[in-house]
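*Asks:* Take this sequence and fold it.
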Amino acid sequence: MHLQQEEWLPRQAAHVQRVRRYADPYLERRSAGRKHPVEDFLFTYYTQKPGQLLRWHPGAGVVLYGPEAAARTGWKYYRAADDAELAAAGLPAESPAVTVDVDAFLRDRREALRFAGIILAGTAARPAQFGCFGLHEWAMVYRQDKFELRHEYLQLRLGPERTDEVVEENRIRCSHFDAFRFYTPDAVPLNGLAPSRENQRSMEQPGCLHANMDLYKWAYKLAPVLPSELVMDCFELSWRIRAMDMQASPYDLAEWGYPAIRIETPDGKAEYVEYQRAFAAEAQELRQRLLHELTPLLRATASQESTEGRQ
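*Replies:* From the prediction side, this is the model:
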């Protein structure tokens, strides 16, 4: 695909505006030394920084033309378009044009690409489980008075004793290691599963809120070969999941504008599952879009390795 400057600059501007809706308030809070328990998360837990997210990428196989494109030759995993690419667009040699350097990306990031493909395909193929009710957040504060406080500036909605009772009264079956690893020591043996980094690729399932939030992680880790519009679709789903996840948590977030989903009650559990199912359906569509983008890149990786092996 070839995009002239008047075609791709509006896409870039729309992306920047889309990101700033989330990034600017976070940067203002950070500058003022303030925290937000819900809306800071995607910028503090994940490694993608606002400045990186603001950069718009067209994805692999797209050539950008025009004077504004030339600045991207200094960006990582970009290169100047070659004569054949310029000729295909009917432009003279040495016209300002850039494209993502897919070969360089695959050489450096092939293992990350493969792992993302394994996680995404494996998760998509498994049946969704909807019986966790967000109890992972409760297990992270179970008997917390014995340990270092988590989110020390927040109050527990039901108080410490009743919070512990909710954990003990329910079956906990968290399948996501990056949630499970934050359990308090006393909560670890209460989990019905034993997720680990080693079994992550076989454990993750599409009903899990955290697995669906992590679609954003897999997307940004593969920048710039993925289009930024897809990355932001994953970001915004993750943003909404985080909000619901914290509404179902043991914290009192009413003053932050997030009313509780009372998962300690039957009605609250039903509300949680309704949200969970809707998010799972959205996430499966995004997962398939990611896999669609990754498939030719994985094939190119195999071809690149075959060529390297013959040399």
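
*Asks:* Please count neighbours and contacts with C-alpha atoms only from this point.
*Replies:* Fine.

*Asks:* for residue 50, what are its contacts?
*Replies:* Shown in contact with residue 50 (C-alpha atoms under 8 Å, 6 or more residues apart in numbering): 19, 23, 43.

*Asks:* Out of these, which is nearest to residue 127?
*Replies:* Distance to residue 127 across the contacts of residue 50 (C-alpha to C-alpha) is lowest for residue 43, with 30.2 Å.

*Asks:* how about the strands in this protein?
*Replies:* 2-3, 63-65, 78-80, 97-100 (DSSP state E).

*Asks:* which one of those strands is the most hemmed in?
*Replies:* strand 97-100 (a mean of 26; mean count of other C-alpha atoms under 10 Å).

*Asks:* For that one, name the packing helices and strands.
*Replies:* The elements that strand 97-100 packs onto, with contact taken as 3 or more C-alpha pairs under 8 Å, 6 or more residues apart in numbering; DSSP states H and E, are strand 63-65, strand 78-80.

*Asks:* any chance of these in a markdown table, plus distance to residue 137?
*Replies:* A markdown table is the format used below for those (distance: least, C-alpha to C-alpha, whole Å):
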| stretch | distance to residue 137 |
| --- | --- |
| strand 63-65 | 45 |
| strand 78-80 | 41 |
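
*Asks:* Looking at those strands, spot the one closest to residue 269.
*Replies:* Closest among the helices and strands packed on strand 97-100, using C-alpha to C-alpha: strand 78-80, at 47.9 Å.

*Asks:* Now for residue 38, how many residues are close by?
*Replies:* 18 (other C-alpha atoms under 10 Å).

*Asks:* Grab the nearest non-local neighbour of it.
*Replies:* residue 243 (5.9 Å; C-alpha to C-alpha, 6 or more residues apart in numbering).

*Asks:* Please apply the same query to residue 272.
*Replies:* residue 133 (6.3 Å).

*Asks:* my guess is residue 205 contacts residue 121, does it?
*Replies:* No: applying C-alpha atoms under 8 Å as the test, residue 205 and residue 121 come out as separate, 10.4 Å apart.

*Asks:* which of these two has more neighbours?
*Replies:* residue 205 (26 against 16).

*Asks:* quick one, helices of the stretch 1-150 of the chain?
*Replies:* Listed from the start of the chain, the stretch 1-150 of the chain has helices (DSSP state H, counting those that start in this stretch) covering 5-32, 41-44, 50-54, 83-88, 102-125, 135-139.

*Asks:* May I see the ones you listed organised as CSV, with distance to residue 187 added?
*Replies:* What follows is the helices of the stretch 1-150 of the chain, written out as CSV (distance: least, C-alpha to C-alpha, whole Å):
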stretch, distance to residue 187
helix 5-32, 32
helix 41-44, 23
helix 50-54, 34
helix 83-88, 58
helix 102-125, 25
helix 135-139, 6
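
*Asks:* For the comparison step, fold the sequence that follows:
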Amino acid sequence: MMSAVEEHEQRVDALLRDHLRRRKEGIKHPVEDFLFTYYSYRPAQLRKWRPDTSTVAPERRQTVGWIRDLLVATARRPPHLGCFGLHEWAMVYRLGQQEIRHTAWPLRLPRPEIAAMIEAKGVRCSHFDAFRFFTPPARPLNLLQPTRETQHENEQPGCLHANMDLYKWSYKLAPTVGSETVVDCFELARDIRTLDMRASPYDLAGLGYAPVRVETTEGRAEYAAAQRAFAERSAPLRRRLIDIVDRAFTA
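*Replies:* A predicted model of the protein is given here:
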């Protein structure tokens, strides 16, 4: 019978195998690399097993409290499902091929059609860390102008990036939050990232990612249904993080 440590290492090894192989071979991946470039947790850290702890160090209480309050504020709001993933479109709005983030991959629509989609539908992004990557001409087209200071007021549980960020908050809450929860959040973030990029304007069919065509009525319905499912899947993980922190604060 495997120990908890061995089970954890085996689980993480299976999740990281393809990434570590690509990294060794110098192959970039426009979907999964995000989990190791935007997020700062290293594979070796993810593989290290540790249980939840029951305390928060005094010097960490302010940071942990900030994260806890953000999670609580987000959990209290109803999910909004009308953004249709257009934040990724706003990140390439009015850019040339050599200016976009994933230059090795083509856009699946002509640039004028991408621009027309943004201008016709507008953008409804509530997440500051997505909004800050919008191109300058796309920012005024967003319904909100989120900032770091208004993050607690804006984040909501239908947002793909807010739910992906449960991974970030879980490892930032370490060692109070143990490795099992961190890996649960990593798996959630990986799955959400797949939808995020399938709904983007990039053509990633060569990697096996069928597009979610949010430029169509059918595609928007498909996206909203998947978004709702991720909101439901994220809710107990968000609640778990809050409960772990609350127990540690009162221990």
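
*Asks:* And the TM-score between these chains?
*Replies:* The TM-score (TM-score structural alignment, normalised by the length of structure 2) is 0.96; 251 aligned residues with a C-alpha RMSD of 1.5 Å.

*Asks:* about what we covered before: what sits against the counterpart of the residue nearest to residue 38 of structure 1 in structure 2?
*Replies:* For residue 243 of structure 1, the aligned position in structure 2 is residue 194, judged by TM-score structural alignment. Neighbouring residues of residue 194 of structure 2 by C-alpha under 8 Å, 6+ apart: 31, 32, 209.

*Asks:* repeat for residue 73 of structure 2
*Replies:* 152, 153, 155.

*Asks:* Relative to residue 217 of structure 2, which of those is nearest.
*Replies:* residue 155 (25.7 Å).

*Asks:* Spatially, what comes nearest to the closest one if we skip its sequence neighbours?
*Replies:* Residue 155 of structure 2 sits nearest to residue 74 (C-alpha to C-alpha, 6+ apart), 5.5 Å away.

*Asks:* so how far is residue 280 of structure 1 from the residue mapped onto the one you found from structure 1?
*Replies:* Matched to structure 1 by TM-score structural alignment, residue 74 of structure 2 sits across from residue 123. Noted for residue 123 of structure 1: a distance of 11 Å to residue 280 of structure 1, by C-alpha to C-alpha, to the nearest Å.

*Asks:* Now for these two: what residues contact both?
*Replies:* With C-alpha under 8 Å, 6+ apart as the test, residue 123 of structure 1 and residue 280 both reach residue 206.

*Asks:* thinking residue 42 of structure 1 is in contact with residue 239, fair?
*Replies:* Yes: counting by C-alpha under 8 Å, residue 42 of structure 1 touches residue 239, with 7.1 Å between them.

*Asks:* Number of residues surrounding residue 183 of structure 1?
*Replies:* 21.

*Asks:* Who are the contact partners of it?
*Replies:* 136, 139, 140, 141, 142.

*Asks:* Going by distance to residue 297 of structure 1, which of those residues wins?
*Replies:* Taking these together and measuring to residue 297 of structure 1 by C-alpha to C-alpha, the closest member is residue 136, at 35.0 Å.

*Asks:* What lines up with that closest one in structure 2?
*Replies:* Residue 136 of structure 1 maps onto residue 87 in structure 2, by TM-score structural alignment.

*Asks:* wouldn't its match be in contact with residue 126 here?
*Replies:* No: counting by C-alpha under 8 Å, residue 87 of structure 2 stays clear of residue 126, with 9.7 Å between them.

*Asks:* which residue lines up with residue 222 of structure 2 in structure 1?
*Replies:* So, by TM-score structural alignment, residue 222 of structure 2 is matched to residue 271.

*Asks:* Against residue 283 of structure 1, how distant is that match?
*Replies:* Residue 271 of structure 1 is 18 Å from residue 283 of structure 1, by C-alpha to C-alpha.

*Asks:* ok, the two, which is more surrounded?
*Replies:* residue 283 (26 against 16).

*Asks:* What's the match for the more buried one in structure 2?
*Replies:* By TM-score structural alignment, residue 283 of structure 1 lines up with residue 234.

*Asks:* who's in contact with its match?
*Replies:* Per C-alpha under 8 Å, 6+ apart, neighbours of residue 234 of structure 2: 157, 163, 188.

*Asks:* rerun that using 10 Å as the cut-off
*Replies:* 75, 157-158, 160, 162-164, 166, 185, 188-189, 228, 240 (C-alpha atoms under 10 Å, 6 or more residues apart in numbering).

*Asks:* Regarding structure 2, what is its longest helix?
*Replies:* helix 217-250 (DSSP state H).

*Asks:* what's the distance between that one and the middle of its chain?
*Replies:* Remark: helix 217-250 of structure 2 is offset 11 Å from the chain centroid, using C-alpha atoms, centre = their mean, to the nearest Å.

*Asks:* Over which residues of structure 1 does stretch 9-20 of structure 2 lie when aligned?
*Replies:* So stretch 9-20 of structure 2 is aligned with residues 16-27, judged by TM-score structural alignment.

*Asks:* How about stretch 99-117 of structure 2?
*Replies:* Against structure 1, stretch 99-117 of structure 2 falls on residues 148-166 (TM-score structural alignment).

*Asks:* ok, and what's touching the matching stretch?
*Replies:* By C-alpha under 10 Å, 6+ apart, the residues outside stretch 148-166 of structure 1 that reach it are 35-37, 135, 138-145, 168, 182, 184, 187, 249-254, 260, 262-265.

*Asks:* Filter those down to the buried ones, ChimeraX style.
*Replies:* A single ChimeraX command is used to select the members of the contacts of stretch 148-166 of structure 1 judged buried by 16 or more other C-alpha atoms under 10 Å:
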select :135,138,139,140,141,142,143,144,182,184,187,249,250,251,252,253,260,262,263,264
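
*Asks:* residues touching the spatially most central residue of structure 1, list them.
*Replies:* By C-alpha atoms, centre = their mean, the mean C-alpha position of structure 1 lies nearest to residue 216, the distance being 1.8 Å. Neighbouring residues of residue 216 of structure 1 by C-alpha under 10 Å, 6+ apart: 42, 46, 48, 230-239, 286.

*Asks:* just those now: which is nearest residue 224 of structure 1?
*Replies:* residue 231 (9.9 Å).

*Asks:* so what corresponds to that closest one in structure 2?
*Replies:* Residue 231 of structure 1 maps onto residue 182 in structure 2, by TM-score structural alignment.

*Asks:* how close does the residue nearest to that match when sequence neighbours are not counted sit to residue 18 of structure 2?
*Replies:* Once flanking residues are discounted, residue 182 of structure 2 sits nearest to residue 170: 5.3 Å by C-alpha to C-alpha, 6+ apart. When distance is defined by C-alpha to C-alpha, residue 170 of structure 2 is 23 Å away from residue 18 of structure 2.

*Asks:* One more: residue 243 of structure 2?
*Replies:* Relative to residue 18 of structure 2, and taking C-alpha to C-alpha, residue 243 of structure 2 is found at 33 Å.
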